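Participant: quick one: sequence plus predicted model below, questions after.
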Amino acid sequence: MPSLPLLSFHCFQTQRLQRTPIFGPLLIAVTHGEKTLRIGERLWRCPAGSWLALRGPQRVELINQPDTASGTYQAWALGEQDGWLQRLHELYGAQLAGLGSSEPAQLFAPNASALHAFEQLLGLLPEAQAGSLRGARAEHAWQGLMLALAEAGQAGVLFNRRPLHWQERALHLLRGDLSRHWQAEELATHLAMSPATLRRKLASEGISFRRLLQDARMEQALGLVSASSEPLGAIAASCGYQSPSRFAAAFQRHYGMSPSQLRQTRETG
């Protein structure tokens, strides 16, 4: 991916999304309306002005509710770029020691330093390419954001250092081309192992090849349906579905809303 995963989500009608896949650390900043997060029996309510930090991998249920005054819900979702967290720990490991958290999610109000750093990052990311000077500036701004959060003792889940799991290695390859008709045998070849070994390693991490592929496709589909104007037929193809109807059925089963229903929530009526 040429730039840091950053998406802007908005809607004018309530969105209810079940089994939303969160593969890695994710920071959500709600600017209008309210987000409700459910993980098992636990509930987090994130009103406008609040931030929510989530660890991965996990599946969560989300409800995005527009506010009554403006009738709008809007939030930013900021993911993790390959290598950035590792370099942050290499530079500031001593200062960041002990900041990690085993919580599935953390809700907090950002301070002025974090808000300023986030605004700087938003100004750089849309055109930040990996390996470019602008990309380097974006990473520097991201480091400023993370250090501001660390100084405030917030968002500890974003600082967790973890080994590179096999599902992350597999996910990196799958994300490279989700339009492809992936089979476990082909993925195993790319990872220099037998299909049986791949299945065994994934099972040891609590996931199957089939579910990993499905979650990867649904993650990409949700971002494209929610945050782009790309036609649903094109989204279906880019996510590996041979027909829009099969894509719509899979999306409905996974999230509890069809792609067209989700798109309608973005319309003012």
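Facilitator: Structure received.
Participant: make it CA atoms for all contacts and neighbour counts henceforth
Facilitator: OK.
Participant: and the gap between residue 187 and residue 144?
Facilitator: Separation of residue 187 from residue 144 (Cα to Cα, to the nearest Å) stands at 37 Å.
Participant: same deal with residue 254?
Facilitator: Distance, residue 254 to residue 144, using Cα to Cα: 36 Å.
Participant: residue 35 too?
Facilitator: Distance, residue 35 to residue 144, using Cα to Cα: 26 Å.
Participant: comparing those two, which residue is more hemmed in?
Facilitator: Neighbour count, other Cα atoms under 10 Å: between residue 35 and residue 144, residue 35 has more, with 26 against 19.
Participant: would you verify that that one is located in a helix?
Facilitator: No: secondary structure of residue 35 (DSSP: H, G, I helix; E, B strand; the rest coil): strand, not part of a helix.
Participant: quick check, it in contact with residue 50.
Facilitator: No: Residue 35 lies out of contact with residue 50 (Cα atoms under 8 Å); the separation is 9.5 Å.
Participant: tell me who's in contact with residue 241.
Facilitator: Neighbour list for residue 241: 179, 247 [criterion: Cα atoms under 8 Å, 6 or more residues apart in numbering].
Participant: mind listing what the residue of the chain positioned farthest from its centre touches?
Facilitator: Within the chain, the residue lying farthest from the chain centre (Cα atoms, centre = their mean) is residue 194, at 29.6 Å. By Cα under 8 Å, 6+ apart, the residues touching residue 194 are 185, 188.
Participant: okay, one more to line up with it:
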Amino acid sequence: MQLEISSFRSKRPQPLRDVPIHSPCIMHVDQGVKQLVWENRTIAVDKSNLLIVPPRQTLTFVNTPAQGQYLARIVSFSGQLPPHITEQLFAATAQKAPSQPYNYNRPLADISPEVSHIWNTLITASEQNLDEQLLLHYSYGLLLMLSKSIDLSAIFLNRSDSIIDKVLQQFRWSPSHDWKISDVAQRMAMSESTLRRKLSQQQTSFRELLLEFRLCYGLGLLQKQHLSLTDIGAMCGYLSYDRFARQFTGRFGLSPNAYRKTNQ
């Protein structure tokens, strides 16, 4: 299991479409509101709840600042949960019917004082760059706390898309590398045809995953004001910034420059 904790800010309304979510994630909006299109309707995500997103989703939303600032934290889980955590999640589901089953029509969870405490502890530990194992410990505590009232088994247990996590992990080693399917297949000790078949079974392809990874990586880099747009394109694996900008705009409906300006 690997954990990624990200922060996203804006000072102006920030509309984005078709943002891919490859791994299960939990999001909290500290300030402002996320107007999220979900199941053909719009729901408001604010500081009173957590947004719990299953893997392999695409999100369309507008991040709307309050008092001049929007801030959201996202905790993403990739890979398989450790067996002892899996057992405890199963046990929590089996022992007590959750009072708030996960609802795919409204993927929000109310924040109890206990959940708020452990969430804040996790975020603070991340900001202080504490040991990764400690962050994982806090994140498992968060899942176990949520499992007391929400059935998370459909999201975090019995996942069949670990091949996607494994491919994305290869990309993370060097986001700017000119990745070829032959390189990744060799690193994963399988043939190209096997890798293509496994990805096809998950309704995706190597090319699509690489494109989504690069563009999402660019979203995070664009939050860093000290990096030039050209440098960000190169860090995402593009020799031409214009090509990066075209693909970014075509995917998200907002150019890299326009996206950056929402936080200036």
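Facilitator: Perfect, thanks for sending it. Everything quoted here is computed from the prediction, not taken from an experiment.
Participant: and the TM-score between them?
Facilitator: After superposition, the two chains reach a TM-score of 0.86 (TM-score structural alignment, normalised by the length of structure 2), with 260 aligned residues with a Cα RMSD of 2.6 Å.
Participant: ranges for the helices of structure 1?
Facilitator: Listed in chain order, the helices of structure 1 (DSSP state H) span 84-96, 112-124, 133-151, 166-176, 184-190, 195-204, 209-227, 232-238, 244-255, 259-264.
Participant: packing partners for the third one?
Facilitator: Where contact means 3 or more Cα pairs under 8 Å, 6 or more residues apart in numbering; DSSP states H and E, helix 133-151 of structure 1 is packed against helix 84-96, helix 112-124.
Participant: repeat for the last one
Facilitator: Helix 259-264 of structure 1 is packed against helix 209-227, helix 244-255, with contacts defined by 3+ Cα pairs under 8 Å, 6+ apart.
Participant: need those helices in CSV (columns: mean neighbour count and distance to residue 45 of structure 1).
Facilitator: Formatted as CSV, these follow (neighbours: other Cα atoms under 10 Å; distance: least, Cα to Cα, whole Å):
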stretch, mean neighbour count, distance to residue 45 of structure 1
helix 209-227, 19, 21
helix 244-255, 17, 20
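Participant: of all the helices of structure 1, which one is nearest residue 29 of structure 1?
Facilitator: helix 112-124 (9.5 Å; Cα to Cα).
Participant: quick one: that closest one to helix 133-151, angle?
Facilitator: If you take axes from the mean of the first three to the mean of the last three Cα atoms, to 10 degrees, helix 112-124 of structure 1 sits at 160 degrees to helix 133-151.
Participant: would you mark the buried spots in helix 112-124 of structure 1?
Facilitator: Within helix 112-124 of structure 1, the residues that qualify as buried by neighbour count (16 or more other Cα atoms under 10 Å) are 114, 115, 117, 118, 120, 121, 124.
Participant: so who does the last one touch?
Facilitator: This points to residue 124 of structure 1. Counted by Cα under 8 Å, 6+ apart, residue 124 of structure 1 has contacts 134, 135, 137, 138.
Participant: compare the residues you listed and tell me which is most surrounded.
Facilitator: residue 138 (25 neighbours).
Participant: count the neighbours of the equivalent of residue 196 of structure 1 over in structure 2 for me.
Facilitator: Aligning on TM-score structural alignment places residue 196 of structure 1 opposite residue 193 in structure 2. When neighbours are counted by other Cα under 10 Å, residue 193 of structure 2 registers 12.
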